[in-house]
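Participant: Build me a structure from this.
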Amino acid sequence: MDFLGMMKKAEELQKNMQQMQEQLGQATVDGSSGGGLVTVTLSGKGEMKGLKIDPSLFKEDDVEVLEDLIVTAHNEAKTKAEQMMQQKMAEATAGLPLPPGMKLPF
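Facilitator: Here you go, the predicted model:
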């Protein structure tokens, strides 16, 4: 591949990365625990956007159960956000001659 061709691909990659970042910021994923008693909503970038807690949990004397359910729901949503980011990254870099195992963004 010639140098100008590589530069054009790099510009395309940069444009795709910017679009992907915008899409991830607007996308949301949910994670839940306790059979749906706690739901956490994160942006594609991993920022917490919402938290829903079933009122029945407020009748419990054990706050630790609620805390554990929130952590579990958050972790599930974070995993989904990371998977979404990896998928978007694969789409953005499709067709580029990247070395195996190279991770973007740098």
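Participant: drop to CA atoms for contacts and neighbour counts, all remaining ones
Facilitator: OK.
Participant: residues in contact with the residue nearest to the spatial centre of the chain?
Facilitator: In the chain, the centroid-proximal residue (C-alpha atoms, centre = their mean) is Ala81; its distance is 1.9 Å. For Ala81, the contacting residues are 28-29, 42-46, by C-alpha atoms under 8 Å, 6 or more residues apart in numbering.
Participant: Sequence B follows; please return its structure for comparison with A:
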Amino acid sequence: MLGNVTKIFGQLQGLQQTLKELTVEGSAGDGLVKVLINGQQNVLAVRFDPERIRSVEPAELGSLVVEAYNQAQMESKIKAREEVTKTTGLNLSNLPGIF
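Facilitator: Modelled structure (predicted):
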């Protein structure tokens, strides 16, 4: 029994590290705004196309950042779910609120 708990704990620690290192990018405005996040949903970077950003109104830019983040977050959740399934063998896709 203790061996199983130790094994599961090790798998979860490895999974946390994998999710921390997993990165995805969301973009909006045809690449004007890019948001990079990891599998733990932490924002790693927000990038703007310097040639095109000058012509964008602040309100529109804010909307594009939100759109790019939402896209990245959705992709990150999909990839995190895949990693959990791969690591644990459990398919959590039908459990609401987990991913």
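Participant: Got a TM-score for the two of them?
Facilitator: Scored against TM-score structural alignment, normalised by the length of structure 2, the superposed chains reach a TM-score of 0.81; 94 aligned residues with a C-alpha RMSD of 2.3 Å.
Participant: any idea which helix or strand carries the residue nearest to the centre of structure 1?
Facilitator: Secondary structure assignment for Ala81 of structure 1, by DSSP states H and E: helix 63-92.
Participant: how far is that helix from where the chain is centred?
Facilitator: Relative to the mean C-alpha coordinate of its chain, helix 63-92 of structure 1 is positioned 7 Å out (C-alpha atoms, centre = their mean, to the nearest Å).
Participant: List the buried residues of that helix.
Facilitator: By 16 or more other C-alpha atoms under 10 Å, the buried positions in helix 63-92 of structure 1 come out as 66, 69-78, 80-81, 84-85, 88-89, 92.
Participant: and Gly35 of structure 1, how many neighbours?
Facilitator: Residues contacting Gly35 of structure 1 under the criterion other C-alpha atoms under 10 Å number 8.
Participant: Name the SS class of it, please.
Facilitator: Three-state call for Gly35 of structure 1 (DSSP: H, G, I helix; E, B strand; the rest coil): coil.
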